[in-house]
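> I would like the atomic coordinates for the input below:
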Amino acid sequence: MELILVRHGDVEAAPGLCIGCTDVALSATGFTAIQRLAAQWIGRVPRFLFSSDLRRAQQSAQVFAARFATEPLADPRLREVDLGEWDGRHWDEIARTDAARYRHWADNWVIQEAPGGESFADVVRRTGAWLSALLSSTNDDDVVLAIAHAGSIRALLCHALGLPPARAFALRIGHAQASAVVCRNGQFEVSYLNASRFEAM
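Got it, this is the predicted structure:
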């Protein structure tokens, strides 16, 4: 199975805003960037098109859905990390008004949940559950496209490649960028990461 992971386009939000599960929409430039990426698709039509159920991912998925004449399958397991009480606030404000909890979280983000939210380890577990279910329902020659977020894509790649979660930010995942892995005999290998166009296998 070839799994292609695309991060949604840029969003309508002020710089420095904490955006986890805050349900913001794509910006005009984000929509255009996704359109440009989708226009460069090469190879076979995906057997499945999955998406996070957050609006910015759904809007991005609809661009690909129009290209492939299919409907995206929304799955909350592909959501961005839930930042709980901090979601939708400015990071500067959080660091100033909730300094102790913010510092503790910043030093232990892999295993420490944001207040009322989840840890990165939680995201690895839920995206890993999605990936396991996907592997059980696909064939070796299937192509699967999933539209998700920087956090959930990093978590999926950590799970698939056996990377320590603490190394997740070594993986650059830009808006409207594509990454691909292939599973052969139960083992994943990287085809490309954070690319502005799709690459032939």
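> can we go C-alpha only for contacts and neighbour counts from here?
Noted.
> what's the longest strand in the chain?
The longest strand of the chain (DSSP state E) is strand 187-195.
> Can you tell me which helices and strands that strand packs against?
Applying 3 or more CA pairs under 8 Å, 6 or more residues apart in numbering; DSSP states H and E, we find strand 187-195 packed against helix 150-161, strand 178-184.
> closest one to residue 64 among those?
Smallest distance to residue 64 across the helices and strands packed on strand 187-195 (CA to CA): 12.8 Å, for strand 178-184.
> and the angle from that closest one to strand 187-195?
Put simply, strand 178-184 runs at 170 degrees to strand 187-195, going by axes from the mean of the first three to the mean of the last three CA atoms, to 10 degrees.
> Contacts only, for the residue nearest the centre of the chain.
Nearest to the mean C-alpha position of the chain, by CA atoms, centre = their mean, lies residue 149 at 2.6 Å. Residue 149 sits next to 6-8, 52, 57, 78-80 when contact means CA atoms under 8 Å, 6 or more residues apart in numbering.
> want to put them side by side, so please do this one too:
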Amino acid sequence: MRTLYVIAHPESAHHVDGLVGGWYDSELTAGGLAAAAQIAEELRARIPDGAEVELFSSDLLRAQQAAEVIGARLGTVPVIDRALREKSYGVAEGKPQAWLRERFVTPPATGERLGHDEGIAGAETMGGLARRVYAAMDSILARGGEHQIIVTHGGTLTFVVGAFLGLPWETLGYARFRGPSGSITELREDDYFHNRELVGLGDTGHLRRE
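The predicted structure is shown next:
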């Protein structure tokens, strides 16, 4: 049995400040660090003592900070992978969300969506994000660990889940898997049929108000 836990990093400074994230390297807030500790405790409760745990993280600071808190609790060191980053928003990164909204070109209702140009210089297409994340997932899944944790970003979650379920990335022009900040998405592969299941999407039941 393989279980994969996908963490959407908790609250970071760009959320609070109303800035565009993407590759803008903001850090976790105090609340985000507290949430990371709560995520770590929840994972400790779900993963049996003594089980081997593999931990992977986006290289952006907000994800790395959460991964370090989780790794300290579970006794493992995160493997940092740039390919697990959020989608790049090019020149919009670090600017106010209103700046992006004024310039953003929404994808069409029909036709080409994954290769759609959003009108922001330097931004990735959704297809570019998908290919990057699928390549990272190929490497992670090839390792075959029984308990694997991926700390990433809300926008990346769709393609982590899609890759695990074996959905061709080209089919995800419309589909989205959403997980709020600080959430845990649980995926499982059985060791008999090797079927893969989305057990829980975007669970935040472990987060408590201090």
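> List the TM-score for the superposed pair.
For this chain pair, the superposition-based TM-score is 0.84 by TM-score structural alignment, normalised by the length of the first structure; 190 aligned residues with a CA RMSD of 2.2 Å.
> which one of the contacts of residue 149 of the first structure sits closest to residue 159 of the first structure?
Residue 159 of the first structure lies nearest to residue 78 out of the contacts of residue 149 of the first structure, by CA to CA, at 13.2 Å.
> Strands along the second structure, start to end?
2-8, 53-57, 79-80, 147-152, 184-189, 196-203.
> Just give me the mean distance for the last one relative to the first structure.
Superposed on the first structure, strand 196-203 of the second structure shows a mean distance of 1.1 Å to its aligned residues (mean CA distance after the TM-score superposition for the first structure).
> now that strand: which residue numbers in the first structure?
Counting by TM-score structural alignment, strand 196-203 of the second structure pairs with residues 188-195 of the first structure.
> which other residues reach that stretch?
Residues from elsewhere that reach stretch 188-195 of the first structure (CA under 8 Å, 6+ apart): 160-161, 172-174, 177-183, 199, 201.
> which residue sits closest to residue 113 of the first structure, ignoring its sequence neighbours?
Leaving aside its sequence neighbours, residue 113 of the first structure sits nearest to residue 119 (CA to CA, 6 or more residues apart in numbering; 4.0 Å).
> and the equivalent of that neighbour over in the second structure, what does it touch?
Correspondence of residue 119 of the first structure to the second structure, assessed by TM-score structural alignment: residue 125. When contacts are counted by CA under 8 Å, 6+ apart, residue 125 of the second structure touches 114-118.
> mind checking what residue 84 of the second structure lines up with in the first structure?
Aligning on TM-score structural alignment places residue 84 of the second structure opposite residue 78 in the first structure.
> was I right about its match contacting residue 51?
Yes. With contact defined as CA atoms under 8 Å, residue 78 of the first structure reaches residue 51; the gap is 6.8 Å.
> Need the overlap of contacts for those two.
residue 148.
> can you list the helices and strands packed on strand 187-195 of the first structure in CSV and add distance to residue 89 of the first structure and mean neighbour count?
Below are those laid out as CSV (distance: least, CA to CA, whole Å; neighbours: other CA atoms under 10 Å):
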stretch, distance to residue 89 of the first structure, mean neighbour count
helix 150-161, 18, 23
strand 178-184, 28, 20
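> average offset between the biggest helix by length in the first structure and the second structure?
As assigned by DSSP state H, the longest helix anywhere in the first structure is helix 120-136. For helix 120-136 of the first structure, the mean deviation from the second structure after alignment is 1.4 Å (mean CA distance after the TM-score superposition for the first structure).
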